[in-house]
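Peer 1: I need the structure of the sequence given here:
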Amino acid sequence: MSPTKTISNRTISNRTWAQLQVGDTASLDRVCSDRDLFLFAHVSGNTNPLMLPAEEGAPASDQPAVQPVAPSMWVGSLISAVLGNVLPGPGTLYRSQTFEFAHRVHVGDKLRVTVTCREKREEPTALFETVVTDADGIPVCKGVAVIDAPRLSVETSARALPTLIMDEKDHFAHLIALAAQLPRLKSAIVCPEDHNSLGGALLSADKGLIEPILIGDPERIAKAAADLGADLSGIKIVAECNHRAAADRAVAMVVAGEASAVMKGDLHSDDLLAAVVKKDGGLRAHGRISHVFVLDVPSRDELLFISDAAINIAPDLATKVDIVQNAIDLARACGLEVPKVGVLSAVEVVNPNIPSTLDAAILSKMAERGQIRGGIVDGPLAMDNAIDMEAARTKGITSLVAGHANVLIAPNLESGNMLAKELTFIAHAEAAGLVVGARAPVILTSRADNDRARLASCALAQLYDYWRRNGRAFTGAAEKALAAE
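Peer 2: Here you go, the predicted structure:
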């Protein structure tokens, strides 16, 4: 879904005070939606919890006990749409409006808004009876509007309003709530020596996602805890002041079965990854490891996976095979049954002068032959026609992936990193990240990431670890109970 303006060919006209007759009437129909409640809260500043939809992923105790009620003034504001657009139409100005609210309106209710001219006063003033009724014709709002009707005839195109992008669904909240149903993942936190990295680890522990083991300089960890006002009693702390040695210690704990995941704290990624990929005592598996950004983009209806943007700088074809497979595996672990993978390049046709288009075409064919499993892979695709159906249609691309990609494979680290960070800092996407393809999940976040990013990344680690051990995605407590039986 791209943030473009909708062009309207509809024209609207008015009825002047001279043309207006007592008894003239007009109506518009409207269905109350979640979006209406959120938009009204933004515009009015009224965030009364009784008037907002339930927050996905929040504890039941924090949710409203009843179905949210549409603000009465939102209901009343619908009257202005009829007066301003239909009767009398463009040029109408309010003098006053009264309201009597007889019943409450809820999300999904169908409303009919009707205005009727009851009196013409001295030009240009007129009095209108206003009423909003539900699907059964029962009034939910009645009142009287006194307006100044237009004096000049107007016929104009209906205004095309800018598209509003709202983050209406919190995809990370669902993953976090799902992961919290699993046993805590014992995680070695490497150098949690600042408030960001320690705060994210402690929040993840508080939410039931991980059991943290803190490895680093005890004095710096204690200072970070003091800055947060956090109590570290009951949490295991392993003293290791050297960053590289701390990373080696965390990896050794995973190898020994003392931990099940590694989480980056306040150290450089190179120090952590060097310990992860070392030949002797590291966490290498059969293929190359890669990093996957998982983004909750406000304009999209599902999570977006981008790889590789943090580890493999200029991957060759063999490395890209592992990058694609790793991304598919993580997407499946997060609940996508058949991920749709768009292999990106600058263009959507094979061009021998652009090597990434050749790799993309080969990867697509390898997936068709079963050399890449679990997803539908297509490429080369440009960014626009990978995620936007209209762009794909315009360019005549027929594909199960084009316009629907939920996994994007970048040609190299630079382009992938820029893409993920542009979406984060310009499109206001929330980002989480995980290193996949190793013998254990590696939670690799930026030192600048906030607690929310670290919490979501821990949820990814939980779900990916479950998928690795069981060969399927975790779908909820009911499945867990069934497996126990």
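
Peer 1: Only C-alpha atoms from now on, for both contacts and neighbour counts.
Peer 2: Noted.

Peer 1: Against Glu414, how distant is Glu479?
Peer 2: According to CA to CA, to the nearest Å, Glu479 stands 40 Å off from Glu414.

Peer 1: out of the two, which sits in the more crowded spot?
Peer 2: Of the pair Glu479 and Glu414, Glu414 is the one with more neighbours under other CA atoms under 10 Å, namely 15 against 10.

Peer 1: secondary structure element for the more buried one?
Peer 2: helix 413-425 (DSSP states H and E).

Peer 1: ok, now Phe38?
Peer 2: Counting by DSSP H and E, Phe38 is found in helix 34-44.

Peer 1: how about this one, so we can line them up?
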Amino acid sequence: MLAPAGNAAVMRNRVFDDLRIGDSASLTRVASDRDIALFAAVSGDVNPSHLDSRFAATQRFGHIVVHGMWTAALVSAVLGTELPGPGTIYLGQELSFTLPVEPGDLVTATVTVTEKLDNGRVRLATECSNQRGQVVLRGVATVLAPLQPVEWPRVPGPDVMVQRHDRYEEAMREARGLGALPTAIVHPCSKDALVAAIEARDQGLLDPVLIGPEPRIRLAAEQAGVSLEGVAIDPVEHSHAAACRAVELAVHGRVGALMKGSLHTDELLAAVVAPGSGLHTGRRISHAFVMDVPSYGKPFVITDAAVNIAPTLAQKRDICQNAVNLLHVMGVACPRVAVLAAVETVNAAMPATLDAAALTVMSTRGQIEGAIVDGPLAFDNAISLDAARTKALVSPVAGQADVLLVPDLESGNMLAKQLMYLANADAAGLVVGARVPIILTSRADSVRVRLASAALGRLVAARRESVSLPA
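Peer 2: Model prediction:
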């Protein structure tokens, strides 16, 4: 059997006269989310069975299936680069797909010479198998073998970035279908804060109740060039009073969510968690960034990057459960939670690894419900199957994380902002764990991100009872 060229700097072919019956070659590749997206973009095959996990869950196999022709393309790669190699002309291929390929599968494509025909034609058996040794594709290829021996530099493939910002679309569509949610906009006395509320109203997501000093609200509307006709204003003197009034409206069921205006986050949340506020639950509130990173195949949550500065183990348990419940609302039936640390092994000198190990055990004991939790995991292993395999890391979460539970606010905030500014990520923000969702937007947010935050708040408000847990 020919050894796969792999990272060899030079490709060498086999001419017709040198080929022998039984000669064989293979290559192996991981079926990654990125590969699926790239194949869909190049081929135009956007069948939701390949791209939409919620749709795929309702179909025959219950999960996303890799394009069959992606698997078949591996056969072409072996023929063109290994056996017979450069100069080969593909004449025909018979294919039979025997099992589905899932994202994350390790697929090995093998070709074997079975017959030498006339005029330089060669017939080869073609087969692809997964990491469990199961055959996923069988077939027969007919090629024209090269006429002359060739040694040619192996040119590395180009780096291609999949740029997709559509991770919020399903949430947006679903939220619009629920109707506008009465929402307290707390102290919307700046142009940005007021525009965010009006945008959400115009999209049918929120029915805003503006709470704050009325003259300042109207001045902000004038500066923003927006009309307040038909918009309710609940006048109070200052930002602290606005926060308290918003909590009061939520407690009495007059609004179903709060949205931060131009006051500081701490001032708003202080009113929410104040003794006797009525918005308390049995769980600590926490912040969740729902991330849309173009190079990652699905939305995921970073928590907590804005509220809990140095959470204890018990508080991390609450933070984790809040994030899991949010993903349930977003349609993820069993989120995979990666508890982050700097390393993948427990180290008594690194408290984050101890907490991660404890949370993993707590999950298996039912203290965290509705999720698969694993840690400690370093960031690379949490989001990259290749990184996890390189380190021979066996984990049900590695490379597939839906939640990145960070050790503390500083690390979470830095991680989220690095992704935003270096990886072109979007981050929709929500505070969860209270009796109503609290929508947090930033002046730096795009319109799309502000609307996504509002849509998530709308979904949480509509479904918090259906998941039997608070917002």
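
Peer 1: longest helix of structure 1?
Peer 2: helix 451-470 (DSSP state H).

Peer 1: Where does that one end up in structure 2?
Peer 2: On the basis of TM-score structural alignment, helix 451-470 of structure 1 is assigned to residues 447-466 in structure 2.

Peer 1: buried ones in that stretch?
Peer 2: By neighbour count with 16 or more other CA atoms under 10 Å, stretch 447-466 of structure 2 contains the buried residues 448-464.

Peer 1: quick check: the helix holding Glu414 of structure 1 aligns to which part of structure 2?
Peer 2: Residue span in structure 2 matched to helix 413-425 of structure 1, by TM-score structural alignment: 409-421.

Peer 1: Run through the residues that contact Leu28 of structure 1.
Peer 2: 82, 112-114 (CA atoms under 8 Å, 6 or more residues apart in numbering).

Peer 1: Give me the mean distance between the helix holding Glu414 of structure 1 and structure 2.
Peer 2: Following the fit onto structure 2, the mean deviation recorded for helix 413-425 of structure 1 is 0.7 Å by mean CA distance after the TM-score superposition for structure 1.

Peer 1: how far out from the middle of the chain is the longest helix of structure 1?
Peer 2: 16 Å (CA atoms, centre = their mean, to the nearest Å).

Peer 1: Other residues contacting that helix?
Peer 2: 172, 175-176, 179-180, 182, 184-185, 196-197, 199-201, 203-204, 209-210, 261, 329-330, 333-334, 430-434, 440-445, 472-474.

Peer 1: Check stretch 328-335 of structure 2 too.
Peer 2: With CA under 8 Å, 6+ apart as the criterion, stretch 328-335 of structure 2 contacts 54, 171, 324, 327, 370-372, 401-403, 459-460, 463-464, 467.

Peer 1: List the residues that contact the aligned residue in structure 1 for Arg254 of structure 2.
Peer 2: Matched by TM-score structural alignment, Arg254 of structure 2 corresponds to Glu258 in structure 1. Contacts for Glu258 of structure 1 (CA under 8 Å, 6+ apart) come out as Lys186.

Peer 1: could you say which helix or strand contains the counterpart of His328 of structure 2 in structure 1?
Peer 2: Under the alignment by TM-score structural alignment, His328 of structure 2 pairs with Arg332 in structure 1. Assigning secondary structure by DSSP H and E places Arg332 of structure 1 in helix 317-333.
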